[in-house]
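Novice: kindly generate the corresponding structure for this input.
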Amino acid sequence: MLELLGLLQARVEWTAPELAARLGVTERTVRNDVARLRELGYPVDGVRGRTGHYRLGVGAKLPPLLLDDEEAVAVAVGLRTLTGVAGFEESGGRALTKLEHVLPDRLRRRVNSLREATEAGPVNTDSNVEDPEVDAGVLAEIADAVRDHRGLRAFYGADEARIEIEPYRLVAWQRRWFVVGRAPATGAWAPYRVDWLTLRIPGGRTFRPAPLPGDLTELVVREVARTGWAVHARLVVDAPAEEVLARINPAVGVVEPRPDGRSVLVTGGDSLEIVAVWIGMLGLDFTVESPDALVEHLRVLADRYAGAVAGSPGCPPPSRYRGAPVGPPS
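Specialist: As a prediction, this is how the structure comes out:
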């Protein structure tokens, strides 16, 4: 029956002889199994005659799931590790309880052994700022608006600016959720952080989707580097753009060439500490154009690192480092 269900999901229409041949059974067995699937709640439609066939219809309710061993274990483990989106933890826990209740004993033991034999490390190892939680209902509302071509009205950001956008896509990136949309008043495209959105009721008007200019990923990376972080930085790097691009992950920021052979890196992060780590890993000399707070933070780091190596053989005293240009050694 599981194989039969998989075939019905894989193709729109199947004749009884085709299904019987693929499953290695008789056509009568196919008819009996189709009847059993219908009893379980799966809407299998059948057409009689010379062109008769079966197809999986759209059901009015969620029928019982038929999972093989690996799929059942994968779902159980996935539900246990579901984190980061407010509202999903509770519903995920309920779903896991229901699933474990119907698992065969051998699979229940396997899931339990996996749980007892593993430990989850901290999920936020690359930031000193906790990941924002996004309400599942907000994500669902935005997804519905994308599907129905319905505008969104919202308060956005710390200053609660009033915005209206035509939502195009939801994007999960860098442990953040963004909705990419177009401002109907200006035609400008931008990604908006979902955790900075407070949706207003009623929503906006329906709209006719406009074609997205350029590549979706490039738009998100470019605009998030410019406006989507808590801290934004603009650095002049003493290297051509090609060399900088070869050293960074595209998710870090945007690189712009300069006529003098140097380049500008526009990047950001959720804190000054995060930005300092990223640009320190660049391995190139640079000058900070903005923000001033990043300059002061790097001065503190320079003194701290200088003090950490003071007294080492061949190392000049810390005073030699004070007042030096901001930037890591080449």
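
Novice: make it CA atoms for all contacts and neighbour counts henceforth
Specialist: Fine.

Novice: and the helices in the stretch 101-250 of the chain?
Specialist: With helices called from DSSP state H, counting those that start in this stretch, the stretch 101-250 of the chain shows them at 105-117, 136-148, 216-227, 241-247.

Novice: for the third one, name the packing helices and strands.
Specialist: Using 3 or more C-alpha pairs under 8 Å, 6 or more residues apart in numbering; DSSP states H and E as the contact test, the elements touching helix 216-227 are strand 189-193, strand 253-257, strand 263-269.

Novice: how about a markdown table for those, with mean neighbour count and distance to Arg108 added?
Specialist: Shown next, in a markdown table, are those (neighbours: other C-alpha atoms under 10 Å; distance: least, C-alpha to C-alpha, whole Å):
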| stretch | mean neighbour count | distance to Arg108 |
| --- | --- | --- |
| strand 189-193 | 23 | 39 |
| strand 253-257 | 20 | 45 |
| strand 263-269 | 24 | 42 |
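
Novice: and those strands as JSON lines, adding distance to Lys98?
Specialist: As requested, the helices and strands packed on helix 216-227 are exported to JSON lines (distance: least, C-alpha to C-alpha, whole Å):
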{"stretch": "strand 189-193", "distance to Lys98": "34"}
{"stretch": "strand 253-257", "distance to Lys98": "44"}
{"stretch": "strand 263-269", "distance to Lys98": "40"}
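
Novice: closest to Asn32 out of those?
Specialist: For Asn32, the closest of those is strand 189-193, at 51.4 Å, according to C-alpha to C-alpha.

Novice: distance from that closest one to the middle of the chain?
Specialist: Mean-position distance between strand 189-193 and its chain equals 14 Å (C-alpha atoms, centre = their mean, to the nearest Å).

Novice: structure for this one too, so we can compare:
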Amino acid sequence: MQKTSARLLALLSLLQTRRDWSGEDLAERLDVTPRTVRRDVDRLRELGYPITAFKGPSGGYRLDAGSQLPPLLFDDGQAVALAVALQTAATDTTIGEDATRALSTVRQVMPPRLRHRIDLLRVTAVQPPANDDASPGDTRLLMELSNAIHARVELRFDYDQGRPAAERPRRTQPHHLVTWQGRWYLIAWDLDRDDWRTFRADRVRPRTPTGPRFTPRELPGGDVSAFVTGRFRGTDGTTTDWPCRGEVVLNLPATAVAPFARDGIVEELGPGHCRLTLGSWSWTGLAAAIGRFDTDMEVIGPPQLTTAFARLAERYANAARHS
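Specialist: Okay, the predicted model is just below:
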């Protein structure tokens, strides 16, 4: 039988691999009794891991999100992958400073063998050509706007347009936070003008407190991508009429995707995922362009994009077999 400390790490590793585990399955994998599993779960809870028990034929456990970040456990491959991702993110103008600090924290607790591997690896992420007038956005401001959207509360703010400030702040119902051509925009219903408006996020100066909760309205056309492209069509001298256009949800934050999708529309959905709408001259080319983000994703549509992903997967599998 493993020592208690090693067994706790093994138990934590199993709980992180899938959502639900029965008590019997955990006991069998760890070669202990169900009673020992219960005691070890209690020990992990004392260390801050939010493990909940659920009812069933034999009962079980799952590792949930908590109110604070407990110690994390990574295997060697995960630790290296995390360091590579943080090195890449460190070049981003929006989250670069936070990514650099996170990389320093991770490196400090790595065992020497992994730290040496990371020190030998240097990742340089080449940013696309920037629009000189584009603003990367302030992380705290983006989070404040995002919180108002998800809480569905009215937002009051001063809007800096290079002219003397209006006497009254803008009163809005915020609906979407998106990027277009490297710049962040807030899509909101303007209560005073009784119409939809698109605001540059870097010009928004929120006031506190926020207003009352509201019931979201239906966006014209019901599609964020169509709304944004309709508002900005031709304003920068480029065309958005790609023959192939698809939509996916990526398991990455919008701030990590936006710098590398300047020709697309990135909609923030939550702290760890976003919706990307992108165009290309072919469905296969579009699938390949989206695949470079190297993360799990859900294809929203259209069916031609799903078919293109399947076709690429088959080609890659054939190439791997003959290599």
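
Novice: please state their TM-score.
Specialist: The TM-score (TM-score structural alignment, normalised by the length of structure 2) is 0.59; 232 aligned residues with a C-alpha RMSD of 3.6 Å.

Novice: find me the equivalent region of the biggest helix by length in structure 1 in structure 2.
Specialist: Taking DSSP state H as the criterion, structure 1 has its longest helix at helix 292-309. Per TM-score structural alignment, helix 292-309 of structure 1 has no counterpart in structure 2.

Novice: pull out the buried positions in that helix.
Specialist: For helix 292-309 of structure 1, the neighbour count (16 or more other C-alpha atoms under 10 Å) marks Leu294, Val295, Leu298, Arg299, Ala302, Asp303, Ala306 as buried.

Novice: and those residues, which is closest to Ile274 of structure 1?
Specialist: Leu294 (10.5 Å).

Novice: how far away is the closest residue to that closest one other than its chain neighbours from Phe178 of structure 1?
Specialist: Spatial nearest neighbour of Leu294 of structure 1, excluding adjacent residues (C-alpha to C-alpha, 6 or more residues apart in numbering): Leu272 at 6.1 Å. In this view, Leu272 of structure 1 and Phe178 of structure 1 are 22 Å apart by C-alpha to C-alpha, to the nearest Å.

Novice: tell me which element Ser5 of structure 2 is part of?
Specialist: Per DSSP states H and E: Ser5 of structure 2 is located in helix 4-17.

Novice: can you pull the contacts of the residue most central in space within structure 1?
Specialist: Nearest to the centroid of the C-alpha atoms of structure 1, with distances taken as C-alpha atoms, centre = their mean, sits Ala172, at 2.2 Å. Residues in contact with Ala172 of structure 1, defined by C-alpha atoms under 8 Å, 6 or more residues apart in numbering, are Phe178.

Novice: what does it correspond to in structure 2?
Specialist: In structure 2, Ala172 of structure 1 lands on Thr179 (TM-score structural alignment).

Novice: and Ala188 of structure 1, by the same measure?
Specialist: Match for Ala188 of structure 1 (TM-score structural alignment): Asp195.

Novice: of the helices of the stretch 101-250 of structure 1, flag the one that's most buried.
Specialist: helix 216-227 (a mean of 18; mean count of other C-alpha atoms under 10 Å).

Novice: just to revisit the earlier point, among the helices of the stretch 101-250 of structure 1, which comes closest to Tyr54 of structure 1?
Specialist: Nearest of those (C-alpha to C-alpha): helix 136-148, 29.0 Å.

Novice: which neighbouring elements make contact with that closest one?
Specialist: Taking 3+ C-alpha pairs under 8 Å, 6+ apart as the contact cut, helix 136-148 of structure 1 packs with strand 161-173.

Novice: quick check: buried residues in the strand it packs on?
Specialist: Applying 16+ other C-alpha under 10 Å to strand 161-173 of structure 1 flags Ile163, Glu164, Ile165, Glu166, Pro167, Tyr168, Arg169, Leu170, Val171 as buried.

Novice: what residues does stretch 191-198 of structure 2 touch?
Specialist: Arg170, Arg171, Thr172, Gln173, Tyr185, Leu186, Ile187, Ala188, Trp189, Asp190.

Novice: run the last query once more with 6 Å
Specialist: Arg171, Thr172, Leu186, Ile187, Ala188, Trp189, Asp190 (C-alpha atoms under 6 Å, 6 or more residues apart in numbering).

Novice: repeat that for stretch 83-101 of structure 2.
Specialist: Taking C-alpha under 6 Å, 6+ apart as the rule, stretch 83-101 of structure 2 contacts Leu103, Ala125, Pro136.

Novice: let's have the residues you listed in CSV, adding neighbour count and distance to Pro71 of structure 2.
Specialist: Output for these, formatted as CSV (neighbours: other C-alpha atoms under 10 Å; distance: C-alpha to C-alpha, whole Å):
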residue, neighbour count, distance to Pro71 of structure 2
Leu103, 19, 16
Ala125, 13, 29
Pro136, 20, 32
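
Novice: these into JSON lines, with extra columns for distance to Ala254 of structure 2?
Specialist: JSON lines is the format used below for the contacts of stretch 83-101 of structure 2 (distance: C-alpha to C-alpha, whole Å):
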{"residue": "Leu103", "distance to Ala254 of structure 2": "20"}
{"residue": "Ala125", "distance to Ala254 of structure 2": "17"}
{"residue": "Pro136", "distance to Ala254 of structure 2": "12"}
